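>>> build me a model:
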Amino acid sequence: MAYLQANHLHRMPEALKNIIKAISLDASEPRYFSEAQLYMSYASLTPEQLSTFLAEYGEMGKDVTDIQLMRIKLNLYNGDYDTAIGLLEQLQYHIKEGATFNPHVYWVDAHLQKGRALMDRAEYAGAEQAFLRAMEFPVNLEAERDSKTGIAHYYLGLNSKLAGNEEAAKEHFKAMVEYAPASGWGAGDFPELGYFKALASLELGGDKTEAEKGFRELIAEGENRLGTVKDGRHITVSVEESHTARKFLLEHELGRKDRRVSSYYIQGLGCLGLGDRDKAREYFTKAMEIDPMSIDAKYMLESLS
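A predicted model of the protein is given here:
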């Protein structure tokens, strides 16, 4: 019933109500938690609503990967990076055929933001260790690629600069400028790398006109992402194999939603690079209106406050 309501009848509140009822009746079925996570993602539940769900049902689904990832993301959103890192270190993630999500992205987010917080407190040695750990690949996450790790080079450079180590700063900024995104499963799509490359180039005395060109290209890329695209075939990785062939209509919608969020996020970065803080704030706010759990947009908004 919940599946039909969510995918065909567009009655998401009723679908959520029914899938949560199913969980309360049989919490041993991982698929129910996976479907609940899918519906909540589409419905753009707030952090407070997710916290309420986890408080009531999180213990029942503590061994379900989708629930573990939800808890990790909520801790990231709330700025509890050490807890998120601890949960990631305990997570036993197994890549399945059709998987589209790489949990290593959360590993990078947790360590980058922990490092930024330490750097803001002038705890440069601790910040450096956090940024370096962002580029590690723990075996339990079963990930060998994640292009978002490249951003750590920029923050290592900034941290070294603030610590007074100009030579190390130059090396890290150079590594950021020269960073080539990985390819293959898990590499991800992170156009924001262009933003950090441009910032690193400016730190090295690079041409300002070229950097501004890069920022404008980000804005153009963001605008293009608002255009129409063909649906891809998405498969929820944590359901039983007998269900993996289902074509989830909601996941197609989630793909379009993700493109809208990334569109506004990278347009915001482009505007920020060009010095238009008000316009950047507007774009980051739009991203969070679409997805209240958009962590990258949240971090940037906080940096503008």
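
>>> make it CA atoms for all contacts and neighbour counts henceforth
Noted.

>>> and the residue nearest to Lys197 when sequence neighbours are not counted, how far from His153?
Of all residues beyond its chain neighbours, the one nearest Lys197 is Val177 (4.8 Å), with distances taken as CA to CA, 6 or more residues apart in numbering. Per CA to CA, to the nearest Å, Val177 is found 9 Å from His153.

>>> more neighbours, those two?
The neighbour count for Val177 versus His153, taken as other CA atoms under 10 Å, is higher for His153 (26 against 21).

>>> for that one, list the residues it contacts.
Phe131, His172, Phe173, Ala175, Met176 (CA atoms under 8 Å, 6 or more residues apart in numbering).

>>> those residues into TSV, with extra columns for distance to Asp276 and neighbour count?
Below are the contacts of His153 laid out as TSV (distance: CA to CA, whole Å; neighbours: other CA atoms under 10 Å):
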residue	distance to Asp276	neighbour count
Phe131	28	27
His172	27	23
Phe173	24	29
Ala175	27	20
Met176	24	26
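
>>> here's the other one to compare against:
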Amino acid sequence: MRSTAVLPLVLASGLAAADPPASDLDARAHLALGQSYSAQGRFPEAVEHLRKAVEMEPDAAQGHYLLGITYSLMKDTPRATAELERATRLAPGDAGFRYYLGLAYLAAERYPDAARELAESVRLDPGRADARQNLGWALMNLGKNGEAARVLLAALPRQPRNASTWFLLGESLRRLGDTERAIGYFEKAIELDPAHADALFSLGTVYALRQERDKAVSCFERLLAGDPRHAGAHYQLGKMLLREGKVSEAIGHLEKSVQAEPALKGAHYQLARAYRQSGQADKAQREAEIFRRLGSQESGGEGQGGGDTAAAWSDRGWTYARLGRYGKAVDAFRRARELRPDDAPTLRGLGATYGNLERWPEAVEALERAAALSPTDAGAQYDLGRAYAKQQRPREAAEAFERAIRLQDGLTAAHFNLGLARIDLGQRAEAVAAFRDTLRLDPDHAAARFNLALALFAGGDAPGAREQQKALEALDPNLARQLALRLDGGRR
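You can find the predicted model right below:
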């Protein structure tokens, strides 16, 4: 996913444009001219005057700040970072300085530093919604999706028309496994910005994984209408069409995918399959060779444009997992773990991917370590609870879900899964409470109403169960009919 969440760097407009400089300009005049030139996009002149300003007054934070912003606009991230760090040291209580330093760290992919500065900006100025949004993005890049969701929820009331905030909240929930709620946030982002590429791609990917073919195709086609070269959309459509036996159409999309992103290994693999099925043996052999060569480059890694760092391998793992390529995701996360054994986001990604492969003992081992390293990350506790539940360890699952809820009460999926664990433990009263908490957060949660009705009925509260059945009829008629059969037969 591209880092579209980062807001554009803009100059403050507190100073008016100055007259042409005279030979005896003081620091204030150089500062004004530098800001004016930067606002006009005349960056070399801006840098010249701003550097003179900070030479004259090296302890004036505003000069370093404006110079840092100008370097950011020039895409010179190292120099931008150095100047903004200087400004922040000189004026540590300025929320704006902290914010733009956080953005510079985001541009440099220094996510822990970015999260620290953006969190401080929010603390200094709680009404700053842009800082909350970018803090959410930084936390997501650290794998702290539970914390990110909480931050982004707080940002929404302050910028309810900002499509990227809705998208990021949906993406954080999707990474937590709460795809039902994620879909709603993606749809809201698209309602606000019908051409929002990231929201369309993520929503299409969710629908594809849920086997909702027509909805997935609609998302990818809408995305391509705005961005005809989007490699991911062509790749996803090509895979779907190939599975359906529409080989010629699949080839068209897969060829466009590798043209747009030649290093997209999976697209070369699928294209080789498609060529083979269409009888184009030479082309199939060529694509298979490219696929093997890319695989060799990935496993060698070193010297590939600086891509052999733990962070690079971890990021690659998340990308593969997002595309459903779980075997490659495991390989990437394991490589990242070799380079940095105790990186919590990497361990979370590895554990979640093992879960998608139904390799639950390995998932538990990775997720236990991730939760221990990041004890305040609600998402890590939730993932661990899911893994315990899959291993038929309901008591440990319940404890993990409770920890997640203490950290983030609004995590609906944790309340629901806590209810299921309580049922497995025979704790019906506690299960009822957990399902009611789920419905407090999401009144339209059909599965929670279904299980709440069964728990009430098993506890002797038939009227309460029937009340839930009636409410369920409006949400999911098929599930309501199944519930009626269970209640009429008196079975759990």
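
>>> if we can go back for a sec, which of the contacts of His153 of structure 1 sits closest to Leu202 of structure 1?
Ranked by distance to Leu202 of structure 1 (CA to CA), the contacts of His153 of structure 1 are led by Phe173 at 9.3 Å.

>>> element containing that closest one, please.
helix 166-178 (DSSP states H and E).

>>> quick one: contacts of that helix?
The contact list for helix 166-178 of structure 1, computed with CA under 8 Å, 6+ apart, reads 150-151, 153-154, 156-161, 196-198, 200-201, 203-204.

>>> okay, helices next: where are they in the stretch 1-150 of structure 2?
27-39, 43-56, 61-73, 77-90, 95-107, 111-124, 129-141, 145-155 (DSSP state H, counting those that start in this stretch).

>>> now for those, which one comes closest to Phe401 of structure 2?
Distance to Phe401 of structure 2, taken as CA to CA, is lowest for helix 145-155 among the helices of the stretch 1-150 of structure 2, at 12.7 Å.

>>> just after the closest one, pick out the following helix or strand.
Once helix 145-155 of structure 2 ends, the next helix or strand along the chain (criterion: DSSP H and E) is helix 163-175.

>>> next, the angle from that next one to helix 145-155.
Helix 163-175 of structure 2 and helix 145-155 are oriented at 150 degrees to each other (axes from the mean of the first three to the mean of the last three CA atoms, to 10 degrees).

>>> in helix 163-175 of structure 2, what's buried?
For helix 163-175 of structure 2, burial by neighbour count (16 or more other CA atoms under 10 Å) applies to 163-175.

>>> could you dump those to TSV with distance to Glu109 of structure 2?
Shown next, in TSV, are the buried residues of helix 163-175 of structure 2 (distance: CA to CA, whole Å):
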residue	distance to Glu109 of structure 2
Ala163	23
Ser164	19
Thr165	20
Trp166	22
Phe167	20
Leu168	17
Leu169	20
Gly170	22
Glu171	19
Ser172	18
Leu173	22
Arg174	22
Arg175	19
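
>>> of the helices of the stretch 1-150 of structure 2, which is nearest Arg403 of structure 2?
helix 145-155 (12.2 Å).

>>> hmm, who's touching the closest one?
Applying CA under 8 Å, 6+ apart, the set of residues contacting helix 145-155 of structure 2 from outside is 129-130, 132-133, 135-137, 139-140, 165, 168-169, 172-173, 175-176, 377-380, 408, 410-411.

>>> redo that, cut-off 7 Å
129, 132-133, 136, 139-140, 165, 169, 172-173, 175-176, 377-379 (CA atoms under 7 Å, 6 or more residues apart in numbering).

>>> and stretch 462-476 of structure 2, by the same measure?
By CA under 7 Å, 6+ apart, stretch 462-476 of structure 2 touches Asp444, Ala446, Arg449, Ala453, Leu454, Leu456, Phe457, Ala480, Leu483.
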